Every structure is written in C-alpha cells, then in structure tokens.
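Asks: dropping a prediction and its sequence here:
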Amino acid sequence: MAQRESWATRTGFILAAVGSAVGLGNIWRFPYQVGEQGGAAFLFIYLALIVMVGFPVILVEFVVGRNTERNPVGALKRLGTGAWTKIGWVFVTAGFVILSYYSVVAGWTLRYVLIGLQGNYTADSAPDQFGAVASGLDAVVLHAVFMAAVIAIVALGIERGIELSVKLMVPAIIVISLGLAAYVFTLDGAADAYAYYLSPELSTITAEWTTILPAAAAQAFFTLSLGMGVMITYASYLGEDRNLASDAGIIAGLDTFIAFTAGLIAFPILFAAGIEPGASGPALIFVSLAAAFAELPFGGLLGAIFFGTVAIAALSSAISIMEVVVSYLIDEQGIDRLPATVALGVAIFLVGVPAALDLIFIDLYDGFANSILLMLGGLLLSIFVGWVIPDLALEEISKGIKNVGSLGSAWVWFVRVPVVIALIALVALNAWDYYGFLTGGFAEWLSTNF
C-alpha cells in the first residue's frame, strides 16, 4: 500500500479544520436561524451547546480518526465489532447528502457576486430575483461550476490541494468578515441590531426552549462539521505528537468567532434597511440582505464582497466534505485519488440536481442529513467511544498532552453520560420535527405535483 498522505504543518491542519467548520453554516445558515429562533435567545443556547456538546464530540471524532488513520467507514471497521462496524456509513451518507445541496446554495452565492458587481440588487423585487437564481437551468449550471472547483482542489490531494487552498481562503474569510463588521458598525440602526442579537430575554428562552434547543443543536453540529466524518478524516492524517484538545479548542473557538461575526454583519444591515430578521428563513441573505444592500451606499460592491466571502467559505467547507467520501474510496477500495474524486463529484452533482430545480428538495435533504444524520452519527460514536472503547480513547487523547491526568477521565465520563443523554433527546426532537415536515409541507408538495 502506498504511503498515506499527511498534513505538512500544524497550521495547515488547523486552517483546514477551521475552513471545514467555517462555511455556509456560519454565514448562510446561522443568521437565519438566529432570526427565526428569537435572536439572542438562540445565540445563548447555541454557544452553550458548542461548549458542552460540540467540543467534547470534536475530541471523540479526533480520537477515532487519529488512532485508526482511516476514513469513518474504515475507522469503525478497525475499532468495532458487529453492528458497531456500520456506524461509519452514517457519516459518509450525511456528507454525501449535505454536499449535494450545499453545492446548490454555494452556486447561488456565485450568482449574487455577479449581481452585485453589476449593481443590480433590488429592494422592491428581491424575492423575485432570488426565485430566478435559486431554481432552474441557471441554478444547475452554477451547481456544476461549484462542484467542478471542489473536484479540482480535492483531486490535487492533502498538501497540494486542500492544505494550500485553505491557507489562502481561511485568512481571507477572517479579514474580510472583520472589515465588514467594522463597516456596518457605522450604520443607522446598528445599536438596535446589537440589542436584538446580544441581549437574550430569559422569558424567550424558558418559553421557546423546546423549539430553540434542537435548532441550535443542529446548527452547532453543522457549523462544526460534526457527524459528517470530516473531523475523523482530517484527524486520520495527524501525527501522535499533536495535542488534540488544544487543536479542538482552537478550531471550535475560531469557528464560533466567525459565526458570531456573521451575525454582527447581517443584523445591522437588516435593521438599517428596516427589514425583519426572521422574515425570510433560509433565503435571508439572498432576499433580505440583498434588498438591504440595494438601499446602502456602494451597496453593490459591499454585497459582492459579502457574497464573495460566503462563496470562499462554502468552498473551504465543501472540499472537506468531499474528502470524507473520497477517502473512503481511496482507503477501502484502493481507487486512486483522481478517478475517485471525479466519480464521486459527478454522483454528488446528479443527486443535487433536484435541489437546483426545486427548493423543496433542499428542505428535504437538509432536514434528513443535518437535523437527523449528523446528531445520530455523533450520538452513536459518543456511545461507542464512551462505553465500548473508553480505555483506548483515554490512551489516544493522552498522546501529545503532558500530564492529562483526571482531565482525560472527566472527558470520557462527560461523553458517556451528559453528551449521550443530550444527543438522545436532540435526535428525538429533530426526528419529530422532520416527521412534521414530511407529513406537512413535503406531502402537500407531492400532492400538488403528482
């Protein structure tokens, strides 16, 4: 067997993992989730879940990946027996489905960059403009363009493709985001926007927690790239001298910082234009923000920069998701990287075509993969690590950490009890919500169209 690839530098790994986490989940999904779920109340619960669930589960995936040096399917085959060997398929399936519609949404951002450069954002007909971009032949073509870029980068490998690209993309995302946040601070209405975003009301949290909690958990998993095998796969290219806890903390911290900054950008722009943050749902940045850009001085250029940042972030995440499914073919089937990448890229593109033709399929795919599969994968892997291989997990996390002592044992206990209990509840809540969608909106769509 040929020598397996590895990261050239620690910085490369950190930026790749951050790039995976910093994507559409931060800049597209996070603001509309905040808008739909009560503003600062959602932010408060989301941050709590990042610390109490997200960080421990990152370490769970890191331990499994580094110990086995394999993709999610191969990793569980090496460590597990019986039904446990099948867990890896949950991760690979989640990544495959997510990337199929993720690429469609990323394609929209490319079109909105061009619209901004042409100075064509519109306040009066923003929904119609979005409708023209979001579905149809143009959406299919942009979906294909984005997937072609993903294929090209992943086909070049870990060092020459993924690591080199993220060293350029992630710093650019951070610098541009900070610049935009500084600019919108000067807008009229910024103070009201910050109050909405940063001042949680206890009454909202206590009254709406059953709705906010599953949405915040799904967002935390999506934005940290958990449950789709990315962190398992990326950690599989790590050496034993690396401090997994330190790396996980940096990755979670930077990802959360950029998501938080996306809110600091989006809400002052919306408030300055007098637009309700929760009005547009998933189309928030493409309808409400685009309409707001049309009302701002130099709005076309500002919008082009914003959507360009979203496109870069989407690409940095997409290559990581693609690497998960590609690494399966390389590790388990012995297929060379180039044909594996091209074949899977074409397959993912084809699965995403329905989502490019009708928005209902984005809800269908997103609800299944993001709300159920991600947390189901996290739950099953946490049970496996916490209850089946706790000694091996403790030994693995101790590598690269001096005097881990009781902290390692505390992490194992936290994974096996609080994290598992929380994820069981969250999987159940999200499954119930998805059932409601299937029997409601999707059933109505089926009856109307067939």
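Replies: Good, I have the coordinates.
Asks: make it CA atoms for all contacts and neighbour counts henceforth
Replies: Noted.
Asks: what's the end-to-end length of stretch 37-57?
Replies: End-to-end span of stretch 37-57 (CA to CA, to the nearest Å): 24 Å.
Asks: contacts for the one helix or strand Gly377 maps to, please.
Replies: For Gly377, the host element (DSSP states H and E) is helix 374-383. Applying CA atoms under 8 Å, 6 or more residues apart in numbering, the contact partners of helix 374-383 are 57, 60-61, 87, 90-91, 94, 218, 221-222, 226-228, 415-416, 419-420, 423-424, 426-427.
Asks: show me what contacts Gly300?
Replies: Gly300 neighbours (CA under 8 Å, 6+ apart): Ile115, Gly116, Leu117, Gln118, Gly119, Asn120, Tyr121, Phe293, Ala294.
Asks: relative to Ile162, how far out is it?
Replies: Noted for Gly300: a distance of 31 Å to Ile162, by CA to CA.
Asks: same question for Val133.
Replies: Note on Val133: its distance to Ile162, by CA to CA, is 29 Å.
Asks: more neighbours: which of these two?
Replies: Counted by other CA atoms under 10 Å, Val133 and Ile162 do not tie: Ile162 has more neighbours, with 25 against 21.
Asks: as JSON lines, the contacts of Gly300 with neighbour count, distance to Ala207 and secondary structure would be great.
Replies: Shown next, in JSON lines, are those (neighbours: other CA atoms under 10 Å; distance: CA to CA, whole Å; DSSP: H, G, I helix; E, B strand; the rest coil):
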{"residue": "Ile115", "neighbour count": "20", "distance to Ala207": "41", "secondary structure": "helix"}
{"residue": "Gly116", "neighbour count": "25", "distance to Ala207": "40", "secondary structure": "helix"}
{"residue": "Leu117", "neighbour count": "16", "distance to Ala207": "44", "secondary structure": "helix"}
{"residue": "Gln118", "neighbour count": "12", "distance to Ala207": "45", "secondary structure": "coil"}
{"residue": "Gly119", "neighbour count": "17", "distance to Ala207": "43", "secondary structure": "coil"}
{"residue": "Asn120", "neighbour count": "16", "distance to Ala207": "42", "secondary structure": "coil"}
{"residue": "Tyr121", "neighbour count": "26", "distance to Ala207": "38", "secondary structure": "coil"}
{"residue": "Phe293", "neighbour count": "28", "distance to Ala207": "34", "secondary structure": "helix"}
{"residue": "Ala294", "neighbour count": "22", "distance to Ala207": "36", "secondary structure": "helix"}
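Asks: let's bring in a second model and compare:
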Amino acid sequence: MFERENWATRMGFILAAVGSAVGLGNIWRFPFQVGQEGGAAFLLIYLLFIFAIGFPAMLVEFVIGRRSQRNPINAFEELGYKKWMFAGAIGVVTAFVILAFYSVVGGWVFRYAGASLTGAYFADPTAYFNSIAMGYDALAFHAVFMLLTGGIVFFGIKRGIEIAVKLMVPAIVVLLIFLGIYALTLEGAMDGISWYLEPDFAVLAENWTSILPAAAGQAFFTLSLGMGAMITYSSYLGEDKNLGKDGASIVGLDTLIAIMTGFVVFPILFTIGVSPGEGGAGELFVGLGGAIAELPGIAAEVVGFLFFFTVLIAALSSAISILEVVVSFIVDNFRIDRKIAASAVSLAIFLTGVPVALDLYWLDIYDHLTAYILLPLGMFFLVVFVGWIYEEAEEELAKGVGNRSLIRAWLWHVRIPILIIIGIVLLLNFDWYLAEYAGVSYIDWITGLF
C-alpha cells in the first residue's frame, strides 16, 4: 500500500495554508487591484466576498481533501464519483498555469530585493522595470525562482513545506508590521489611508460590473481557491481536526496580511504623489519602487530591501503550495518518487512560463484566464458537488466540530447563496474576458434590448 505523508502538527497545516493564501496574491496583486478598481469601494466588496463566499468555499475544499486523502483529481474517484474528476482537473490545470506566470513575477521580486541594496532602480524606476521585466534576464530569474520552489517541494511535506512555512509566515507578519509603522510616519501617509479606507459609493455604483468580477477573482486568487491547493493541503490532515476553526484561522490571517499590505503600500505612494492603479501589474515595482527611491538617505535601501524580501518570502510560500497541487497528482497516480516528480513538474512549469518572461502580453493572458475564468469555474463545480451531490459532506465537516446547526447552515449557504453568486460572477467575468480579448459583450447586447 502506497503511504502518503501527513502534517507533523496542526500549526504546520495552518501556516502552510496561510502561506499558500498570502503569497503574491496579497502583496503583488492586491495593491494594484485596489488601485485600479477605486480604492476603498473595491476593498469593501472584496472583504464581503472573503467572508461570505471565501470562507465557506474553503470548507468545501477541506471536506473533499480530508475525506478523500487524495489529490484534487483522484479525490472524486476515491469518494465514489469518478465522473466528477473533471472538476479537480480544472484546479490542477489552473495551478499549473498560475505558477507559470507567478514564477516570472517571483523572479522580478528576487531581482528587486537585490537591486534595493545597490539602488539600481532609484534613478529611473520605470526604465529599470522595463529593462528587467522581459527578456533573457527575466527568464534567468524565472528559472531561479522555480529552482527554489521546486527545491522545497522536493523534500516533501514534513521536511520541506512544513519547515519552510514555519519560518516564512511569521517573518512576513513581522516585516509587514515594521514597514507599516514606518509608512505611517511619512508625510502624506494619512491621505493614503483615507483613500484606502473611506469608500466612495459613487465609484461602486458606476463601476460595479468591473469591481464585482475583480473582487471575486482576487478573493479566490488570494485564498488559493479553485486551484486545488486547499484540497491538496487538507488531504494530508488527520480526521480529528476542526476544519471550521482551521479555516477561520487561515482566512483571518490571510485577510489581515492583505490589509496590512495596504497600510504599507498606499501611504508610501501618496507620500510622493503617485496615483494608485496607474502601473497595472508593474505597480508594485514601478510605483512603489519610485516611492521607496524618494526616501531619504539609507532608508531607501533598508526599506526597499525589507519590503521586497517580504514579498519574496510570501511569493515562495504560495508557490510551493501551487506546485504541490500538481506534484501530489503525479505522486498519487504514477507512484514515482516525489523528488523526480517535483523536478519534472518544475521544469514543465518553467517552460510554460517562458512566453511570459519574454513578452508581458502573455502575463495578462495567463492572469486573466486563471483569475477571471478558471478559478471561479473550478470553484463553481466544487460547490455544486459538495452542496448537491456529495451526501456525506455534512458528516465530514462535523468531525472535530460538533455543532450540527452551524454545519447545516453552512451546507445551505453553499447550496444556494454561494452557488448563485459564483454563477453570476462567472457570467460577468466571462463577459469581461470576451469584451477584453474579442470585443464582444453579451451583457451590453442584452441591456441594449431595453
């Protein structure tokens, strides 16, 4: 009988899941999403999605993972629903594509951490970003980031992932606290905080068709939902764990770190008059890099290094969970050595990310395809399965919890409100994707009829 690994400690699982959720989704993607979608109005909708949809949806993945003790694809076969394996396959494919572009961005972060110490981007942040974002240098650092990620997964659950996240996640929190305190002392910081925390409901009313999909995509992305990561990590759990309590801890810590990132980024941007949202995917590097460059004396080098080092740790903690999704499938199905599987999958993901490293056009394609289409699509099918197909979901969640009324409320929340909301978001997202890349909008066509 093939024996799978398990987490050595409950804390190891929680920190690994938090590390998966935090990553670049919180520290790279979150600030430019907030900036592009109108600040506090987006933040408000994002938080609603996190707690009303994200937390219950995370429990959906936990139920599948712990009950099956298998990877996202074979989980359905183990549960007796082989025809539903396609739902897990969507997650594995999504994880593969996400890490292919995620690793390229991770390479940028690696580069910026070192460049902060030398001041390489201080003179002209835009020119520096443009020089390192694409080309053979970007390809080389993409390779370095994948080597680091693959190296951690290479050593397995207990000796690799669990040890790494026990160091990484506390370091992220400590560094963000330090940077947040420093950012709040800057002149003009309060303008950034006001913009970040005081919603303009006129912006929400005017742009709700873009804010809702963006907020939903960010919620799924940052919690690693719909990509199989939470199914994979929970598959290494014992049966006595309280999934509700663990899920609440993970969602709470992840959201706290996202909000803390805003307290670092926006005060620094407003201090030198940089408008949030102008830089798109490069905002963290161009906008914040420029703001850091304006800091006096050695503060620029110290703050720049600490910030980008924090981002690097977060990126790695998330990347290892995404890689583990694909590696667990290979190990479970083909019974090959984990070291070989981790090496082979890392190479395949690196090759898939080559177009992104050479042309940023592919970054938008990969990012929008996964965040706007594949993540909510995968989550939609998982919610249908647990809510309406799998009859033992309530029993599985009850292990270690005991409060049947809360569990029943969760199940009906999954069955109706969450399913409807994810369905609506998916329709909006698909319309946005068609409009963006094909110039066609069925929503505009329908509203034009009236």
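Replies: Everything's here; your move. These numbers were taken from a predicted model, which means no experiment stands behind them.
Asks: quick one on the thing from earlier: want to try TSV for the contacts of Gly300 of the first structure, with distance to Ala139 of the first structure as columns?
Replies: Shown next, in TSV, are these (distance: CA to CA, whole Å):
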residue	distance to Ala139 of the first structure
Ile115	14
Gly116	17
Leu117	19
Gln118	19
Gly119	20
Asn120	18
Tyr121	18
Phe293	22
Ala294	22
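Asks: tell me the one of those residues nearest Pro127 of the first structure?
Replies: Closest approach between the contacts of Gly300 of the first structure and Pro127 of the first structure, by CA to CA: Tyr121, at 10.9 Å.
Asks: the closest one and Ala290 touch, don't they?
Replies: Yes: with contacts counted by CA atoms under 8 Å, Tyr121 of the first structure reaches Ala290, the gap being 5.9 Å.
Asks: ok, the residue positioned nearest the centre of the second structure - contacts?
Replies: Central residue of the second structure (CA atoms, centre = their mean): Thr222, 3.1 Å from the mean position. Residues counted as contacts of Thr222 of the second structure (CA under 8 Å, 6+ apart) are Ala21, Val22, Gly23, Gly25, Asn26, Asp254.
Asks: redo that, cut-off 6 Å
Replies: Contact analysis of Thr222 of the second structure by CA atoms under 6 Å, 6 or more residues apart in numbering lists Ala21, Gly25, Asn26.
Asks: equivalent analysis for Ala113 of the second structure, please.
Replies: Contacts for Ala113 of the second structure were tallied using CA under 6 Å, 6+ apart; they are Phe305, Phe308, Phe309.
Asks: mind checking how far the helix or strand harbouring Tyr46 of the second structure is from the chain centre?
Replies: Per DSSP H and E: Tyr46 of the second structure is located in helix 40-49. Remark: helix 40-49 of the second structure is offset 16 Å from the chain centroid, using CA atoms, centre = their mean, to the nearest Å.
Asks: next one: stretch 306-318 of the second structure
Replies: Offset of stretch 306-318 of the second structure from its chain centre (CA atoms, centre = their mean): 13 Å.
Asks: ditto for stretch 117-126 of the first structure
Replies: Taking mean C-alpha positions (CA atoms, centre = their mean), stretch 117-126 of the first structure and its chain are 28 Å apart.
Asks: what is the nearest of the contacts of Thr222 of the second structure to Ser103 of the second structure?
Replies: Closest to Ser103 of the second structure out of the contacts of Thr222 of the second structure is Gly25 (12.5 Å), distances taken as CA to CA.
Asks: excluding chain neighbours, what is closest to that closest one?
Replies: Computed as CA to CA, 6 or more residues apart in numbering, the closest residue to Gly25 of the second structure that is not its neighbour in sequence is Thr222, at 4.7 Å.
Asks: what's the mean deviation for the helix holding Gly377 of the first structure versus the second structure?
Replies: Once the two models are superposed, helix 374-383 of the first structure sits on average 0.5 Å from its counterpart in the second structure (mean CA distance after the TM-score superposition for the first structure).
Asks: what range in the second structure matches that helix?
Replies: Using TM-score structural alignment, helix 374-383 of the first structure corresponds to residues 375-384 of the second structure.
Asks: with stretch 62-74 of the first structure instead?
Replies: Stretch 62-74 of the first structure lines up with residues 62-74 of the second structure when matched by TM-score structural alignment.
Asks: also stretch 224-240 of the first structure?
Replies: Under TM-score structural alignment, the match for stretch 224-240 of the first structure is residues 223-239.
Asks: tell me which residues of that stretch come out buried.
Replies: The neighbour-count check on stretch 223-239 of the second structure (16 or more other CA atoms under 10 Å) flags 223-237 as buried.
Asks: in strands, which of those appear?
Replies: Assigned to strands by DSSP state E, none of these qualify.
Asks: which ones among those lie within helices?
Replies: Of those, the ones assigned to helices by DSSP state H are Ala229, Met230, Ile231, Thr232, Tyr233, Ser234.
Asks: could I get those as a markdown table with distance to Leu363 of the second structure?
Replies: Shown next, in a markdown table, are those (distance: CA to CA, whole Å):
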| residue | distance to Leu363 of the second structure |
| --- | --- |
| Ala229 | 21 |
| Met230 | 24 |
| Ile231 | 26 |
| Thr232 | 26 |
| Tyr233 | 27 |
| Ser234 | 30 |
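Asks: closest one to Leu79 of the second structure out of the residues you listed, please.
Replies: Each of these was scored against Leu79 of the second structure by CA to CA, and Ile231 proved nearest at 13.1 Å.
Asks: please name the residues that touch the closest one.
Replies: Listed by CA under 6 Å, 6+ apart, the contact partners of Ile231 of the second structure are Glu61, Phe62, Gly65, Pro72.
Asks: neighbours of Gly35 of the first structure, how many?
Replies: Around Gly35 of the first structure there are 23 other residues, counting by other CA under 10 Å.
Asks: wait, it sits on Ala279?
Replies: No: using CA atoms under 6 Å, Gly35 of the first structure is not in contact with Ala279; the gap is 7.7 Å.
Asks: thinking again about what came up before, so which of the contacts of Ala113 of the second structure is the most crowded?
Replies: Within those, most neighbours by other CA under 10 Å means Phe308, with 24 neighbours.
Asks: out of everything not next to it in sequence, what's closest to that residue?
Replies: Once flanking residues are discounted, Phe308 of the second structure sits nearest to Ala113: 4.9 Å by CA to CA, 6+ apart.
Asks: distance of Gly217 of the second structure relative to Val356 of the second structure?
Replies: Gly217 of the second structure is 20 Å from Val356 of the second structure, by CA to CA.
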